[in-house]
Structure formats: structure tokens, C-alpha cells
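A.B. asks: output the structure for:
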Amino acid sequence: MVSCFTFATAGLCLLISIANADRCIKHSDCLFENTVCLLRHCVVAQPVASNENQCRTNWHCRCGVNDFFERSGRFCKNGYCFQLVDAFGSVGCTTHNHCPFNSLCISRHCVYAEPTNKPCFRTGFCGIGERCIQGICYQPSSLIIHPSVETVYPESPVVIIVSPRGSITTDLTDIIQDELAANINTELPFIIPPHIIL
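C.D. replies: Next up, the predicted model:
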């Protein structure tokens, strides 16, 4: 979805367009040709290699495809059929847990994901179409992420405490100490959701 205002500098319009390039309501909102709109995010897709590639609705792209996972990942964009690109060579999914790291399960396909830098305790803390991975919300990516790029996480657990009143009760301190002791040898960050803090 492109929002643009006319200002004295032409560069401002470009920046606004890029910032909104991954948000969408319909497939045509996705600026990159090989992307489709799913759960308000532009997701990487590829044209279907077929003589009958033209379509008016998603149904035209799914009709005659017997494989359940393949059928669910087909969409009609601008009159042509596209299919989701499976992240890191994965094959089908029914939950995020079936997908490799740095990917999400959308329309029964593991799609590439990128961090939003928003901390989370579980997926319910993230936005629509996002997933909580090791304490950070991830969103679908409109770009293919190269598998050789690794994300570096802290060697010891990280505790993020947000306290609007500035006080932590003794009970909460005990909970934090217990969780740190239980997770001392893990690489996952431990994040305490704000609603627990008194």
C-alpha cells in the first residue's frame, strides 16, 4: 500500500513508499511483482509454470491441484497465478512450530520472516500474521532471506522488565530468580510480559 504526500523534496515520497511496501490489504498493494498479500503482509511468491496461468480469482489457480499444501499456497494477482515460495526448502506446515527458524506458517507454507524488534513472551504479544521467535516478534518478509545469514542471540538469558509503577514485588523477584535458574544454560531470551509486573 503506497501512501504519498506531495512535498518539496521528491525523496520523501520514495521513503514513505518503501516503509509501506510490506503492508497490504489486497495482492495489488504489494509493490514487488513476486509477492502476494497474506494477513496484511506482502509474502514472497513465484509465478505458476503453466500454460493456463491466467486467472480472475484464487479459485482459478487452485482448481485441479490435488496436493492440499500446494493448493492452499496458490493465489491470483493481476490476472496471473502465483504460488508461495517455501522458506529454506520446507514442505508444508499446519503450525509455526513445523517451520524452520526465521520462517512462519501461512496458508500451510513456511514463508520467510524478518524480526520486527518488538519483544514478546509468546505469539499472542505480536501483531496479525506475526510469530514470537526467541523473544522477538517476526513478520512475513517480502524478500527471500539467504540461509547462510545467521541471527546472533545472547549467550545468557535476557530479562526485560517494564514496570509502570517502578516497583517489583517480592513474589515477582522470586519468579524471576526461579526462571533464570531454570534457563541458565539456554540461549533463549527470557522476557517478562508487562501485564505480570505490578
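
A.B. asks: all contacts plus neighbour counts: C-alpha atoms, from now on.
C.D. replies: Fine.

A.B. asks: what's around the closest residue to H41 other than its chain neighbours, how many residues?
C.D. replies: Leaving aside its sequence neighbours, H41 sits nearest to R23 (C-alpha to C-alpha, 6 or more residues apart in numbering; 4.8 Å). Per other C-alpha atoms under 10 Å, the neighbour tally for R23 reads 21.

A.B. asks: just A181 next, same as before
C.D. replies: Neighbourhood size, A181 [other C-alpha under 10 Å]: 11.

A.B. asks: centre of the chain to the host helix or strand of it, how far?
C.D. replies: Per DSSP states H and E, A181 falls inside helix 170-182. The chain centroid and the centroid of helix 170-182 are separated by 31 Å, computed with C-alpha atoms, centre = their mean, to the nearest Å.

A.B. asks: ok, for the most centrally placed residue in the chain, nearest residue in space, not its chain neighbours?
C.D. replies: Central residue of the chain (C-alpha atoms, centre = their mean): Q139, 2.0 Å from the mean position. What sits nearest to Q139 in space, not counting adjacent residues and going by C-alpha to C-alpha, 6+ apart, is E130, at 4.5 Å.

A.B. asks: OK, contacts around R74?
C.D. replies: R74 sits next to 58, 61-62, 81-84 when contact means C-alpha atoms under 8 Å, 6 or more residues apart in numbering.

A.B. asks: ok, 10 Å please
C.D. replies: Counting by C-alpha atoms under 10 Å, 6 or more residues apart in numbering, R74 touches 36, 45-48, 58-63, 65, 81-84, 107.

A.B. asks: again, but for S107
C.D. replies: 38-39, 69-74, 84, 92-95.

A.B. asks: I have a second one here; can you model it like the first so I can compare?
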Amino acid sequence: MNSTVVVFGLLTVLISIHVGEGCETLKHYQCAGRNMLCFRSKCIMAFKMPYAQSCTTNAECRLAATAGRQRFTVGCNRGQCNTLLNPELPNQFCRRQSDCSKMAGIMKFMCIRTACVLAMPTTRYCDRDHLCKTGESCINGVCYEPVDK
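C.D. replies: Below you'll find the model as predicted:
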């Protein structure tokens, strides 16, 4: 488990965040929690699709998703349709990493399957994605990996 300390003036907040564990892409059941999806060989925090029924396949979740790019962000994990899209964040769709850089706040996001997902830095430096490990992205000279919860 990795932890990050964020300082706001005199207030120090400890945020406990887990980075994505390994899995075989699209085998969502390999992730520890039901609210996770496996893309780019990493377990990634996901959100239950509010309008979806139970599922047995990823295809059922794609059919339940609204048309367009959202279909790339969904999957079935342990009978539940999930999406990488956080219902509380606007403008999460991306075509490239620079689209996620526009999201406000102190947290970093990375582009995975057309969705900006929360990411944490690793200890590796980079100038391009190929210098990072599988499932990571190079953001401002540092390799980032998706958060799993």
C-alpha cells in the first residue's frame, strides 16, 4: 500500500491509496474487489453502472452502456457491470493523455480506454510511455499507475 501526504497550509491530510495490482487484461475477476476492472494488465478502481442489470459477460455490460466511447470503459466483474467513469466527475473522456491533464485538482489522471482515471506516481522517471512498465503512463517526467481503490 502506498500513502501520499498532501499539505494544505497548517493542515496535513494522510490519504491512503492503493495502486493497481497485476491481472490479465479483461479478466476482471482476477482483481481483489468487485468494484475493479482489469485493463492494461492493472486492476483499476471502477464504479457500478447504475442502470445495468447483473451480468455474466463483458458484452452484456457494453450493451447496457450508452452509445459511444463509454462502451470502451465497462466490464463485468463478479456479476456486476462496472465502468471506469466516476459519476461524480465531469468531462472524463479522453483520446490522449493531454486530455486528462486538463482535469482540475491536485490529483493526477491518466487516459485508459477513453476514460481519465485517478493515478499515483511510481518511483520511475521517464520521457515517454515506453520507459514505464505495462499499464503505466509517463506524466510530467514520472511514470504513473492507476489507482485500484
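
A.B. asks: isn't the residue nearest to the centre of the first structure up against E114?
C.D. replies: Yes: look at Q139 of the first structure against E114 with C-alpha atoms under 10 Å: they come within range, at 5.6 Å.

A.B. asks: what about the residue nearest to K27 of the second structure when sequence neighbours are not counted, neighbour count?
C.D. replies: Counting by C-alpha to C-alpha, 6+ apart, K27 of the second structure lies nearest to C38, which is 6.1 Å off, once chain neighbours are set aside. By other C-alpha under 10 Å, 26 other residues sit near C38 of the second structure.

A.B. asks: can you pull out the strands in the first structure?
C.D. replies: With DSSP state E as the criterion, the first structure has strands at 35-38, 41-47, 74-77, 80-84, 103-106, 109-119, 131-133, 136-140, 159-160, 190-191.

A.B. asks: could you dump those strands to JSON lines with distance to E179 of the first structure?
C.D. replies: Listed next are these as JSON lines, based on distance: least, C-alpha to C-alpha, whole Å:
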{"stretch": "strand 35-38", "distance to E179 of the first structure": "36"}
{"stretch": "strand 41-47", "distance to E179 of the first structure": "34"}
{"stretch": "strand 74-77", "distance to E179 of the first structure": "43"}
{"stretch": "strand 80-84", "distance to E179 of the first structure": "39"}
{"stretch": "strand 103-106", "distance to E179 of the first structure": "27"}
{"stretch": "strand 109-119", "distance to E179 of the first structure": "17"}
{"stretch": "strand 131-133", "distance to E179 of the first structure": "18"}
{"stretch": "strand 136-140", "distance to E179 of the first structure": "18"}
{"stretch": "strand 159-160", "distance to E179 of the first structure": "10"}
{"stretch": "strand 190-191", "distance to E179 of the first structure": "8"}
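
A.B. asks: tell me the contacts of the residue nearest to H60 of the first structure when sequence neighbours are not counted?
C.D. replies: Leaving out its chain neighbours, the residue that sits closest to H60 of the first structure by C-alpha to C-alpha, 6+ apart is C76, at 7.6 Å. Residues in contact with C76 of the first structure, defined by C-alpha under 10 Å, 6+ apart, are 27-28, 36, 47, 53-62, 82-83.

A.B. asks: quick one: C76 of the first structure from F190 of the first structure, how far?
C.D. replies: 41 Å (C-alpha to C-alpha, to the nearest Å).

A.B. asks: so how far is I191 of the first structure from the residue with the largest distance to the centre of the first structure?
C.D. replies: For the first structure, the largest distance from the centre (C-alpha atoms, centre = their mean) belongs to T170, which lies 36.8 Å off. The gap separating T170 of the first structure from I191 of the first structure is 18 Å, by C-alpha to C-alpha.

A.B. asks: what do you get for L172 of the first structure?
C.D. replies: Taking C-alpha to C-alpha, one finds L172 of the first structure at 13 Å from I191 of the first structure.

A.B. asks: and R56 of the first structure, by the same measure?
C.D. replies: Taken as C-alpha to C-alpha, the span from R56 of the first structure to I191 of the first structure is 46 Å.

A.B. asks: between these two, which is the more surrounded one?
C.D. replies: Ranked by neighbour count (other C-alpha under 10 Å), R56 of the first structure and I191 place I191 first, with 20 against 14.

A.B. asks: verify the contact between that one and I133 for me.
C.D. replies: No: using C-alpha under 10 Å, I191 of the first structure makes no contact with I133, being 11.6 Å away.
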